[in-house]
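**Student:** here are the coordinates; sequence isn't available:
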């Protein structure tokens, strides 16, 4: 089970998605379902079937977001975090073995979808990074391969500060 924490910006994004689905998309789709139902035979009515399915998807996502938002704990930035990797940190990494650079942000599970530069606090990389500072080497085992990274920079977003 993922750790139930989230950055303030992530929480606000989920809240905005919920509000948009509930106040804008759902009423529009509900009107389309009602209109299509008024046309008669629903078994062969593609508009009715499509919009009814879309309504179920919206309702499923709204239920998930409501449950999620009530269970998540928002973790804000605190000045004591400066200089070390903690939740919400952006970390610039470098791997000498293949001259690869990487910039990642350690966030909650519900924030990683659709973002290649976000990693879950529960991931092996995030666990290895926590508490480290600039110029520390971090060794991560992923899929049986050992990878050594050097921390080049640590920073925090200003939108997640108190």
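**Tutor:** Now that the structure is in, tell me what you want to look at. Quick caveat, the model's predicted, so the values are computed rather than measured.
**Student:** Only C-alpha atoms from now on, for both contacts and neighbour counts.
**Tutor:** Fine.
**Student:** For the residue nearest in space to the middle of the chain, give its distance to residue 6.
**Tutor:** Residue closest to the average C-alpha location in the chain (C-alpha atoms, centre = their mean): residue 111, at 0.9 Å. Applying C-alpha to C-alpha, to the nearest Å, the value for residue 111 to residue 6 is 7 Å.
**Student:** What of residue 95?
**Tutor:** Where residue 6 is concerned, residue 95 sits at a distance of 28 Å (C-alpha to C-alpha).
**Student:** Next: residue 31.
**Tutor:** From residue 31 across to residue 6, the span is 34 Å (C-alpha to C-alpha).
**Student:** isn't residue 15 right next to residue 67, touching?
**Tutor:** No - assessed by C-alpha atoms under 8 Å, residue 15 is found out of contact with residue 67, at 11.4 Å.
**Student:** Looking at the two, which one has more neighbours?
**Tutor:** Set residue 15 next to residue 67 and count neighbours by other C-alpha atoms under 10 Å: residue 15 wins out with 16 against 11.
**Student:** Comparing residue 95 and residue 6, which residue is more hemmed in?
**Tutor:** Higher neighbour count among residue 95 and residue 6: residue 6, with 25 against 16, using other C-alpha under 10 Å.
**Student:** Residue 51: what's it in contact with?
**Tutor:** Residues near residue 51 by C-alpha atoms under 8 Å, 6 or more residues apart in numbering: 29-30, 32-33.
**Student:** let's bring in a second model and compare:
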């Protein structure tokens, strides 16, 4: 069979690229407006800017003749596959996204999506986290996904409640100290 009829692939094209975890079956893809806008901007940046630029490079490289040893062509084709995979992933995630406005809970002491929660463990160590969507949580910023074990333990708890958290070392008791939400925008 001619090589022209074989599928170029360096992985499974149906993969999400490994960038973000899967949305649990039967749940919604909750996300804040900021997170949604960030993913949407990335999608349009890929479609409107990066993909056309790489297509142009691949077209130029292909016009140079022998493609089998043409680094620009080979790298460009590989990069196009990566971009197309990311575009498919972002499109699917945005289609199922449910934008939630955490500020609607401003002033409440119960933990819901978007809450910033300070809790204390049995040893007295305080930790502050913000519960975000799967596609936007950044643990370097103190953000956790709403499906994470700590968020699942805290959801619907109130200030002063003690909840059980399953950790790799076993069950731990944590106490909710403070719950806050962003201030609603005056519109």
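**Tutor:** Arrived safely. Note that the structure is a prediction, hence the values are computed from the model and not measured.
**Student:** coming back round to it: now the common contact residues for residue 15 and residue 67 of the first structure.
**Tutor:** Common contacts of residue 15 of the first structure and residue 67 (C-alpha under 8 Å, 6+ apart): none found.
**Student:** What range does the longest strand seen in the second structure cover in the first structure?
**Tutor:** Identified as the longest strand of the second structure according to DSSP state E is strand 170-180. Aligned by TM-score structural alignment, strand 170-180 of the second structure falls on residues 145-155 of the first structure.
**Student:** how about residue 111 of the second structure, what's its partner in the first structure?
**Tutor:** Residue 111 of the second structure maps onto residue 85 in the first structure, by TM-score structural alignment.
**Student:** surely that match meets residue 127?
**Tutor:** No - Residue 85 of the first structure is beyond contact range of residue 127, at 10.0 Å (criterion: C-alpha under 8 Å).
**Student:** Check whether the aligned partner of residue 89 of the second structure in the first structure sits in a helix, strand or coil.
**Tutor:** Residue 89 of the second structure maps onto residue 64 in the first structure, with residues paired by TM-score structural alignment. Taken by DSSP: H, G, I helix; E, B strand; the rest coil, the conformation at residue 64 of the first structure corresponds to helix.
**Student:** Tell me how many other residues crowd residue 64 of the first structure.
**Tutor:** If you count neighbours by other C-alpha under 10 Å, residue 64 of the first structure ends up with 12.
**Student:** Would you check how far apart it and residue 99 of the first structure are?
**Tutor:** According to C-alpha to C-alpha, residue 64 of the first structure and residue 99 of the first structure sit 41 Å apart.
**Student:** Between residue 85 and residue 127 of the first structure, point out the one with more neighbours.
**Tutor:** Under the criterion of other C-alpha under 10 Å, the comparison of residue 85 of the first structure against residue 127 puts residue 85 first, with 25 against 14.
**Student:** give the contact list for that one.
**Tutor:** For residue 85 of the first structure, counting by C-alpha under 8 Å, 6+ apart, the contacting residues are 91, 129-133, 154.
**Student:** If you go by neighbour count, which of those are buried?
**Tutor:** 91, 129-130, 132-133, 154 (16 or more other C-alpha atoms under 10 Å).
**Student:** Narrow those residues to those in helices?
**Tutor:** Those of those mapping onto helices are residue 129, per DSSP state H.
**Student:** And the buried ones among the contacts of residue 85 of the first structure, which is closest to residue 143 of the first structure?
**Tutor:** Nearest to residue 143 of the first structure out of these is residue 129 (C-alpha to C-alpha; 17.5 Å).
**Student:** Mind jotting down where the helices sit in the first structure?
**Tutor:** According to DSSP H, the helices that the first structure contains are 8-20, 26-37, 46-71, 124-129.
**Student:** can you tell me the mean distance of the longest one from the second structure after alignment?
**Tutor:** After superposition onto the second structure, helix 46-71 of the first structure lies on average 0.8 Å away from the residues it aligns with, using mean C-alpha distance after the TM-score superposition for the first structure.
**Student:** Buried ones in that helix, by neighbour count?
**Tutor:** So helix 46-71 of the first structure, judged by 16+ other C-alpha under 10 Å, has buried residues 48-49, 51-52, 54-55, 58, 61-62, 65, 68-69.
**Student:** Now check the second structure for the residue matching residue 51 of the first structure.
**Tutor:** Matched by TM-score structural alignment, residue 51 of the first structure corresponds to residue 76 in the second structure.
**Student:** Let me fix that, I meant to ask about residue 7 of the first structure.
**Tutor:** Using TM-score structural alignment, residue 7 of the first structure lines up with residue 32 in the second structure.
**Student:** ok, now how distant is residue 162 of the first structure from residue 77 of the first structure?
**Tutor:** Distance from residue 162 of the first structure to residue 77 of the first structure, by C-alpha to C-alpha: 7 Å.
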